[in-house]
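**Student:** Make a model of this:
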Amino acid sequence: MEIQKYVLNQVPVTLIKTSKFKTTVVEMMFLGSFSKANATKHSLLLRLLRASTKRYPTKKALTNRLFELYDASVAIHSLPSFATNVTFVSMELINDQYASKDSSLLEAGINLLAEILFNPNLDGSRWNQHDFLEQKRILKAHIENVYNQKGRYATQQLIKTMCQGEITAVSRLGDLDDLKILDEETMYQYYKEFIRENLAHIYVVGDFDKNTIMQALQVLYPLKGGDNPYSPIKLSDFIPKQVRQIEEQQKINQARLVMGFRMSIKFLHPFFIPELIFNEMFGGSFSSDLVQTVREKHSLCYSISSSINVADKIMLVHAGIDGGNSAKVQTLVLEILHRFQKGEFDLNNLQIAKDLMISGLNEIEDRPETMIDFIIKNDLLQRQMTVKEVIDQIKEVSPEQIADVAQGVYLDTVFLLTDEVNHD
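**Tutor:** Just a heads-up that it's a prediction; the model follows:
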């Protein structure tokens, strides 16, 4: 494998040349501002771009074109990282050497990406009405359907309360009130803003000729490059003064408990390695203390896990429980956290957590998508580390570092979604 970095028309290009795969992946990353003002517009825009183009004005026509390219695939999605909206537009198609065409399949695929990005299905200065209304209807249904996904709904309600007034509380899916006022012209104006202001990076993984791929990428020249002015990581700490308890009742069979914690992250490690290992030990795997104690030993939940969002400095504990066990589960979770803060945890679990993380890193080069993801994390954090360097840092994490991470975890808000029977 050979990694080379270039700049094409001010846009950073990372070429990862390898003969390991029969496909080539071209992925564009766009960095822009994430805010309440643009979240719903951005969510709808990505759906509109996926649906059709001017040349391929229906979903069927676009799908047929992908089929002609030996069943190539296109993916468009976004993930906010604190104040940065990170958008991905990617295509995967088979390598030219496995195709029986005289013309370059890779070049045709990149041309289709340019078509999707720069030739949307417009009627003058407005989005095509049929596409707009259809995608708006679908997005509305997705937003409304969150209510029916009780685990996701409980998490959403906790974040709304816990992070009220913060960017973290904004849903990347969008807001119904904001969606209602969007029209075809508004979306065209936002599309122009997206192309004009978002900063692009291009990544290519596969077996290709450098000169050929750089020439093919020229069709993406309207893209803009530059340093990301938006913070991908929350820098300030927030220590809650008191714990908020919220309960909501619905007709459900299994209660959902979500505990929201603030984290004080010291940014000593480029990839937040001690924080990730702590989460793995605390509730991130079957061998974790939450699973083994709350579920296996005390049988107080159907499921339990923890997850951390280092960009927003938040840890969440999710549990499926009987509503009447809420207080007992909360007490046990806090007892386990306090033990971690005192350094009282099984060192075997520390080694298991390290081994799990190292195993995942060793598999990065098995798929083109994970190879790109690893390089993107480096670029977002403006650091350059190899997989081996990250593995070496994992091996060096000490029990004292895990306790130090735990000491910076503070319970902020608890949300219980339970049935309509009151529990004491």
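
**Student:** make it CA atoms for all contacts and neighbour counts henceforth
**Tutor:** Will do.

**Student:** Run a quick neighbour tally on residue 180.
**Tutor:** 11 (other Cα atoms under 10 Å).

**Student:** which stretches of the protein form strands?
**Tutor:** Ranges of strands within the chain are 2-8, 11-17, 23-33, 73-81, 84-94, 122-123, 126-127, 199-206, 244-249, 255-263, 303-309, 314-321, 409-418, based on DSSP state E.

**Student:** In CSV, list those along with mean neighbour count.
**Tutor:** Shown next, in CSV, are these (neighbours: other Cα atoms under 10 Å):
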stretch, mean neighbour count
strand 2-8, 12
strand 11-17, 20
strand 23-33, 23
strand 73-81, 17
strand 84-94, 21
strand 122-123, 16
strand 126-127, 19
strand 199-206, 24
strand 244-249, 14
strand 255-263, 26
strand 303-309, 20
strand 314-321, 23
strand 409-418, 23
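
**Student:** Tabulate those strands in JSON lines, adding columns for distance to residue 272.
**Tutor:** Shown next, in JSON lines, are the strands of the chain (distance: least, Cα to Cα, whole Å):
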{"stretch": "strand 2-8", "distance to residue 272": "24"}
{"stretch": "strand 11-17", "distance to residue 272": "24"}
{"stretch": "strand 23-33", "distance to residue 272": "21"}
{"stretch": "strand 73-81", "distance to residue 272": "15"}
{"stretch": "strand 84-94", "distance to residue 272": "18"}
{"stretch": "strand 122-123", "distance to residue 272": "44"}
{"stretch": "strand 126-127", "distance to residue 272": "42"}
{"stretch": "strand 199-206", "distance to residue 272": "23"}
{"stretch": "strand 244-249", "distance to residue 272": "28"}
{"stretch": "strand 255-263", "distance to residue 272": "12"}
{"stretch": "strand 303-309", "distance to residue 272": "11"}
{"stretch": "strand 314-321", "distance to residue 272": "13"}
{"stretch": "strand 409-418", "distance to residue 272": "14"}
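
**Student:** let's see this one next to it:
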Amino acid sequence: MKISKESVYEKQGYRLHILPSKKYKTVSIVAKLKAPLKREGITERALLPNVLQKATNNHPNVRALQSALENLYGTGFSSDGTKKGENHVLSFRMEVVNEAYLTNQEPILEKAMQIFSDVLFNPKVEQGGFDEAIVNREKQTLEQKIKSIKDDKMSYANMRLIDHMCEDEPYALHVHGYLEDFPAINAESLYEYYQGMIDRDLLDVYIIGDIEEKEMEKLADQFFSRSRSENKDNHQDSVASGKRKVNEVIEKEDVNQGKLHIGYRTNIKFGDDDYFALQVFNGIFGGFPSSKLFMNVREKHSLAYYAASRFESHKGLLLVFSGVDPKDFDQAKSIILEQMEAMKSGDFSDAQVSESMEQVINQLQETMDHANGLIEVLYHQMLSGVSIPAKEIIENVRKVKKEDVIKVAEKIELDTVYFLTSQKGGEE
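**Tutor:** Alright, predicted model coming up:
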């Protein structure tokens, strides 16, 4: 898989990443604002992406802004916030038609970047604050989102697992914020938080498409430079509470299906030498339908409605999810823990290693086939301080041997067993 080389420029108040590629018919622009995860201001931060993309001073309401994007051949714009290890990243994404493929010579890209810049740096402000109606509406929407997590029992169980597992670590903070913060947030206080964020956060801008590099650099400088920011990286390294005994937590709710979620510490992060072997490990253990968890917990013993695992690249966590009948808790837990022991003792074949390796490579290629997926891979690398060309990523996965997977398994430590069960528990 050939991917053009990424050029990285340190600019005034931002870092610019340009990837010229003839593969894409559109131009993708992504801006990422990063700050350490902190309890203070986390709810404001969760609100901001939605408030910012509703109105700017030049397009003062939702309809005007939407109409301006639609007039640029249906330019798409979206935003969200996520945790990357112990850091809080807000992403703003735009996909715009490449004017090179249009018959008229309208400067579509320049107009689109002007709107993008307005969303980030020139939001609608009146009397020292954001538009009050927009803020109130977005507070209601976010409030509903936070409340609805409890209705999605799988998401809720995962959140509770992290609450217990990472109790004294920033990673336990809820990326959507907290209901108790809402009364104190208004149009003025949110704007005040925004101003600090725009000055302090590390800003990375990615531009990918069939573009001319020097021209893009000039346009980016016009629309993304921040005169008041030094664009310092205040990266917050991942912390762990230290070795402790395995924590088992059982909570009861009005549920029919129990949620058995188990958290492990992998002691491996993105950028580590054995990260590629961890990807293959996860495929064999619980990442794919042919995995040990799926075959043993669900298929062989019919104990789970689902059973799978995934890992968090920057925090070094491996999370197991399963939905089980409350009465089957002990048996399901034993079988899941047995699968980890089987991995540690090398109870899997070279054929399984090869199969998992191919599935991991397919997944990577699929991700990097899309501009936004490729940007995520590049941003992951930047966060970890390790730059690996796309081709080498695939080669490194392909080099993984059975003994590498066993070494990874030996590093993994059980941390927390969390079970969300019915009010009656496992009683019949």
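
**Student:** So which residues of the stretch 251-400 of structure 2 form helices?
**Tutor:** Under the criterion DSSP state H, counting those that start in this stretch, the stretch 251-400 of structure 2 contains helices at 275-282, 292, 329-344, 350-369, 371-384, 390-398.

**Student:** Determine which of these approaches residue 9 of structure 2 most closely.
**Tutor:** helix 371-384 (13.0 Å; Cα to Cα).

**Student:** and that closest one, which residues are buried?
**Tutor:** 371-372, 374-376, 378-381, 383-384 (16 or more other Cα atoms under 10 Å).

**Student:** Setting the sequence-adjacent residues aside, check what's closest to the spatially most central residue of structure 1.
**Tutor:** Note on structure 1: the residue nearest the mean C-alpha position is residue 79, at 4.3 Å, using Cα atoms, centre = their mean. Once flanking residues are discounted, residue 79 of structure 1 sits nearest to residue 86: 5.3 Å by Cα to Cα, 6 or more residues apart in numbering.

**Student:** And the one you found, what's its match in structure 2?
**Tutor:** Under the alignment (TM-score structural alignment), residue 86 of structure 1 pairs with residue 89 of structure 2.

**Student:** do residue 352 of structure 1 as well
**Tutor:** Under TM-score structural alignment, residue 352 of structure 1 pairs with residue 355 in structure 2.

**Student:** and its match, how many neighbours?
**Tutor:** Neighbour number of residue 355 of structure 2 under other Cα under 10 Å is 16.

**Student:** ditto for residue 358 of structure 1
**Tutor:** Neighbour tally, residue 358 of structure 1, other Cα under 10 Å: 18.

**Student:** Give the aligned range of stretch 384-397 of structure 2 in structure 1.
**Tutor:** Going by TM-score structural alignment: stretch 384-397 of structure 2 matches residues 381-394.

**Student:** Between the two ends of the matching stretch, how far is it?
**Tutor:** 18 Å (Cα to Cα, to the nearest Å).

**Student:** any idea how far that stretch is from the chain center?
**Tutor:** 20 Å (Cα atoms, centre = their mean, to the nearest Å).

**Student:** Isn't residue 267 of structure 2 up against residue 318?
**Tutor:** No - in this structure residue 267 of structure 2 lies outside contact range of residue 318 using Cα atoms under 8 Å: 9.6 Å.

**Student:** if I look at residue 234 of structure 2, how far off is residue 383 of structure 2?
**Tutor:** On the measure of Cα to Cα, residue 234 of structure 2 and residue 383 of structure 2 end up 11 Å apart.

**Student:** which one in structure 2 is aligned with residue 333 of structure 1?
**Tutor:** So, by TM-score structural alignment, residue 333 of structure 1 is matched to residue 336.

**Student:** isn't its match right up against residue 293?
**Tutor:** Yes - in terms of Cα under 8 Å, residue 336 of structure 2 counts as a neighbour of residue 293; the distance is 6.5 Å.

**Student:** quick one: which of those two has more around it?
**Tutor:** Neighbour comparison, residue 336 of structure 2 and residue 293: the larger count goes to residue 293, with 30 against 25 (by other Cα under 10 Å).
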